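Colleague: Pasting the sequence and the predicted model now:
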Amino acid sequence: MRKKILAFISFSLLAVSCKQKETHENLELKNTQVISHVMTKDAQEKLTPDNVLKELIDGNKRFQNGNSTLRNHNEQARKSAMGQYPKAVILGCLDSRVPIEDIFDQGLGDIFVGRVAGNFVNEDLLGSMEFACKVAGSKLILVIGHQHCGAIKGAIDNVEIGNITAMLSKIKPAVQMSQNFSGKKTSKNEEFVKCVSKNNVSYTLKQIRKQSPILREMENKKEIKIIGAYYNLANGILEFVK
């Protein structure tokens, strides 16, 4: 009988504890704002390239600190279905560890994202950037490379496999740009890989300006900014690259 009484008391205490936890979680949820608005044409037009850059930097800091915005993606999807007015276009690597919207804490309809292993530009990506900025009104182009990039390592190692060979040839100029590096120039040296990654971003920025008169003119008129960054996988920190 005594065992039954003790078991009942233990069960009752557990039930109360669970109820208190559930109540606390519900209160936290009620006190947390869930964002459902999306970018509009009016909001996009009021932004400057510097405004957009600051928003991306602030979003990345929230991501680093674990304070990413709670969003109602279902509602955002419905609201953005009839039109899109992204504030920026970001060219990133194919790498699964670099989720662009997450690391800048952006929602549906906020940014255009282009991805290719090694974050280089070709005719298709340049056309996409021109559409994003000239047609759809985006105010910023950001090219982002990252730590431990497999495409960069492949270019350093002269990997030759099927279509990967031609793809990596787009990154080879960055390897050549890095020959003044003072340490070991191998893919096993992470500092050299980082050097090549940053040079690859710089080279991509030059190619955007060289190969797209439309984007070059927009930048000269200060209608857009064209910038680069290097992303640290371990801590989420960005280093800006010229």
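Modeller: Received the coordinates, thanks.

Colleague: okay, CA-based contacts and neighbour counts for the rest of this
Modeller: Fine.

Colleague: ok, the one residue sitting closest to the centre of the chain - contacts?
Modeller: Per C-alpha atoms, centre = their mean, the C-alpha nearest to the average position across the chain is that of I100, at 2.3 Å. If a contact means C-alpha atoms under 8 Å, 6 or more residues apart in numbering, then I100 has 90, 92, 113 as its contacts.

Colleague: again with V52
Modeller: V52 touches 87-88, 139-140, counting by C-alpha under 8 Å, 6+ apart.

Colleague: 7 Å instead, please
Modeller: 87, 140 (C-alpha atoms under 7 Å, 6 or more residues apart in numbering).

Colleague: Next up, a structure to set beside the first:
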Amino acid sequence: MLTANEALKKLKEGNERFMSGVRSIDALMKQMQRADFVEGQAPFAIILGCSDSRVPAEIVFDQGLGDLFVIRVAGNIVAPSQIGSVEFAVEQFGTPLVVVLGHSMCGAVMATIDDLEHPSHEKSSNVLSIVDRIRPSVEPLFDTELRNNPEQLLKSSIRANILAATNHLRHGSQMLEQLMLKGELSIVAAEYSLESGKVEFFA
């Protein structure tokens, strides 16, 4: 198994290929070797990302079958089921790296901003459960000058939501926290740009 730093390097190299419009032979070959993965898997990274159809982790990082354990949920929020999924992968496969992957123009964050600006009782309670998880990281920004700059407010809200989710994952599980203290697990934050295709790792 790779170390967390080696896994991060592999993701960055894959993203560089994606931005260049190049696919690795290894990723392509694994599609034809799917029978090799019937008995098990050994993903080198866990990606907790948004459900947005424009941000498929395997493609963005140019990886193949069995390489990534991907958890997708609108707004890349962290709820008990997401923490449990990460714990499962770490425990079962010894995966050393978790990436919380948000992205520009995130619809769930936009919905949260809209709800803060125009509260409505007509939204589905299920949608509101997502908005309510994003709200605490976005609401404080309305007390700053950002409230007068919609574009910057959105960008800052997206970044704040990613950081909040990352910190929640880092401190929401005793198991994960202990592994991080031992240096056996790394949890990092990242943002994908829909405009450029680049993934920026920032915390």
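Modeller: Looks like it arrived, so ask away. Just so you know, these numbers come straight off a predicted model, no measurement behind them.

Colleague: Got a TM-score for the pair?
Modeller: TM-score for the superposed pair, counting by TM-score structural alignment, normalised by the length of the second structure: 0.90. Supporting figures: 195 aligned residues with a C-alpha RMSD of 1.6 Å.

Colleague: The residue nearest to the centre of the first structure corresponds to which position in the second structure?
Modeller: Using TM-score structural alignment, the partner of I100 of the first structure in the second structure is A57.

Colleague: quick one: that match from A164 of the second structure, how far?
Modeller: Distance, A57 of the second structure to A164 of the second structure, by C-alpha to C-alpha, to the nearest Å: 20 Å.

Colleague: now A35 of the second structure
Modeller: 39 Å.

Colleague: Look at the two and report which has more neighbours.
Modeller: A164 (21 against 9; other C-alpha atoms under 10 Å).

Colleague: Alignment lookup: that one to the first structure.
Modeller: Looks like A164 of the second structure aligns to Y203 there (TM-score structural alignment).

Colleague: which residues touch that match?
Modeller: Y203 of the first structure neighbours (C-alpha under 7 Å, 6+ apart): A174.

Colleague: Now the helix or strand hosting it on the second structure. Mean distance?
Modeller: Assigned by DSSP states H and E, Y203 of the first structure belongs to helix 190-211. Its aligned residues in the second structure lie a mean 1.1 Å from helix 190-211 of the first structure after superposition (mean C-alpha distance after the TM-score superposition for the first structure).

Colleague: Okay, buried residues for that helix please.
Modeller: For helix 190-211 of the first structure, a neighbour-count test (16 or more other C-alpha atoms under 10 Å) marks 190-205, 208-209 as buried.

Colleague: residue boundaries of the strands in the first structure?
Modeller: Along the first structure, counting by DSSP state E, strands occupy 88-92, 111-115, 140-146, 225-231, 238-241.

Colleague: all helices in the first structure, in order from the N-terminus.
Modeller: Secondary structure of the first structure, counting by DSSP state H: helices at 2-30, 41-46, 49-64, 73-80, 100-103, 123-130, 150-156, 164-169, 172-177, 190-211, 213-220.

Colleague: and those helices as TSV, adding distance to L238 of the first structure?
Modeller: Listed next are the helices of the first structure as TSV, based on distance: least, C-alpha to C-alpha, whole Å:
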stretch	distance to L238 of the first structure
helix 2-30	31
helix 41-46	24
helix 49-64	8
helix 73-80	26
helix 100-103	10
helix 123-130	22
helix 150-156	18
helix 164-169	24
helix 172-177	20
helix 190-211	12
helix 213-220	22
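
Colleague: So which of those helices is nearest G236 of the first structure?
Modeller: helix 49-64 (5.5 Å; C-alpha to C-alpha).

Colleague: contacting residues for F181 of the first structure?
Modeller: Contacts of F181 of the first structure (C-alpha under 7 Å, 6+ apart): none.
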